[in-house]
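**Q** Turn this into a structure:
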Amino acid sequence: MSEPMPPSGENTLFQADGVLVTTQRLVAGGRAWPLGEVLRVEAIHRAPRVIPLLVLLGVSMVLGLPAIMTAMVASDAPGQGVYGAALGCLGVVAFGSIAGLLLAQDQYWLVLRTRRSELRVFQSQDHQHISRLAQGVTEALQAARLRS
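**A** As a prediction, the model looks like this:
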């Protein structure tokens, strides 16, 4: 992503990762706000949703596997190909759930709050990076307000 450039007549107070704070405005996420509209910039944390993956894994192992195995040994069971396919699908669901759990990561967002909205403008999996970015933007906003 290219860094936004301030128009002539504006001094840059802070610029990093597509976020620009000048003496007159804040530009982030492809949008611009006059500094007077920006109330606060903060870093927020969003944990991954693992409950659906845990439920899917549990149901597939606790209900699905015994149901298929019971049906396989029934005296009126159809051909083994059907059960082989069902076991294959069950394996994909179980291992897919495990992979999803292993790959789940926390997300951190730089959030811009105005009187009218809240906008997530930058995302990272590095908490310290988002915290430093939020601190830099906040300090630039405070400096701009002191100049006004």
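**Q** From now on I want contacts and neighbour counts done on CA atoms only, so please keep to that.
**A** OK.
**Q** Spell out for me which residue occupies the centre of the protein.
**A** Gln107 (4.6 Å; CA atoms, centre = their mean).
**Q** For the chain, which segments count as helices?
**A** All helices of the chain, identified by DSSP state H, fall at 51-59, 65-73, 80-103, 127-147.
**Q** Now tabulate the ones you listed in CSV and tack on distance to Glu118.
**A** Below are the helices of the chain laid out as CSV (distance: least, CA to CA, whole Å):
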stretch, distance to Glu118
helix 51-59, 27
helix 65-73, 45
helix 80-103, 28
helix 127-147, 14
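**Q** Could you measure from Ser8 over to Arg31?
**A** Distance of Ser8 to Arg31, computed by CA to CA, to the nearest Å: 18 Å.
**Q** I'd like the structure of this one too, to check against the first:
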Amino acid sequence: MMERESWPVAQSRARPVLRLVPSLAPEPLTPSGERVLVSAEGFRLTSERLEAAGRSWRLEELRGFGTRHAAPGLKLPLALGAGAALVVPALLLQPGSFRVTAALAVATVLVFSSIARLVMAADTYWLTVRTAEGERLVLCSHDHQLFARVVEALGEVLAPPEPRPVTPGPGMPVRRLALVR
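**A** Sure thing, here's the model as predicted:
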């Protein structure tokens, strides 16, 4: 026969819960009637123009855009932190002196600053637009979600670039395709 033990169960009371749900508000409009697609500090993309870096372009002026992504270099903080962490046990075996204490302090600062750098490391994203004057850097951000929203909105409002025909340069062989039945 199996015995079953029961524990006293605390009576739970129903608690009123207030949950705020954001309403699906329409996109804000500018005074001129343009829809604001993305807005961030120093950057605004509307249905008719792009405002960034103190300049403003109509969407018709933009010929395309490009993105770039860079991950932070982590080799130096890892190497410094690992080197300092390996030095600390050797310093602890030395007899106490001012040099050993100073070296321990420096090694400790290196270890913790390396850890802080690794924790705070963030990718950087750049957005450039192509205009008649050339390429312009319009956004540099560490916020991936904002950058993804901007790129998605730009992709929707800008027409895809027309494919350019490739013309062979001097010394390049001309390749021709033949249809074989």
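**Q** Alignment lookup: Leu59 of structure 2 to structure 1.
**A** Correspondence of Leu59 of structure 2 to structure 1, assessed by TM-score structural alignment: Leu35.
**Q** Let me see the contact set for the nearest residue to its match once chain neighbours are set aside.
**A** Of all residues beyond its chain neighbours, the one nearest Leu35 of structure 1 is Arg25 (4.7 Å), with distances taken as CA to CA, 6 or more residues apart in numbering. By CA atoms under 8 Å, 6 or more residues apart in numbering, the contact set of Arg25 of structure 1 is Ala32, Trp33, Pro34, Leu35.
**Q** Is the residue nearest to the centre of structure 1 in contact with Arg49, as I believe?
**A** No: contact criterion CA atoms under 8 Å: Gln107 of structure 1 and Arg49 do not qualify, at 11.0 Å.
**Q** which neighbours do these two share?
**A** By CA under 8 Å, 6+ apart, no residue touches both Gln107 of structure 1 and Arg49.
**Q** so what corresponds to Ala134 of structure 1 in structure 2?
**A** Using TM-score structural alignment, Ala134 of structure 1 pairs with Val151 in structure 2.
**Q** do the same with Leu87 of structure 1
**A** So, by TM-score structural alignment, Leu87 of structure 1 is matched to Leu104.
**Q** OK, contacts around that match?
**A** Val88, Leu91 are the contacts of Leu104 of structure 2 under CA under 8 Å, 6+ apart.
**Q** And it, how far from Ala159 of structure 2?
**A** 60 Å.
**Q** Could you do Ala71 of structure 2 as well?
**A** Distance from Ala71 of structure 2 to Ala159 of structure 2, by CA to CA: 29 Å.
**Q** more crowded one of these two?
**A** It is Ala159, of Ala71 of structure 2 and Ala159, that has more neighbours when counted by other CA atoms under 10 Å, with 13 against 10.
**Q** coming back round to it: and Ser8 and Arg31 of structure 1? Which one has more around it.
**A** Arg31 (9 against 6).
**Q** Now for the more buried one: which residues touch it?
**A** By CA under 8 Å, 6+ apart, Arg31 of structure 1 has no neighbours at all.
**Q** before we move on, back to that, among the helices of structure 1, which comes closest to Val21 of structure 1?
**A** helix 127-147 (6.6 Å; CA to CA).
**Q** in that closest one, what counts as buried?
**A** His127, Ile130, Ser131, Leu133, Ala134, Gly136, Val137, Thr138, Glu139, Ala140, Leu141, Ala144 (16 or more other CA atoms under 10 Å).
**Q** on that earlier part again, check the gap between the match of Ala134 of structure 1 and Val100 of structure 2 for me.
**A** Counting by CA to CA - Val151 of structure 2 and Val100 of structure 2 are separated by 54 Å.
**Q** just Asp143 of structure 2 next, same as before
**A** Distance, Asp143 of structure 2 to Val100 of structure 2, by CA to CA: 43 Å.
**Q** Please apply the same query to Ile115 of structure 2.
**A** Ile115 of structure 2 is 22 Å from Val100 of structure 2, by CA to CA.
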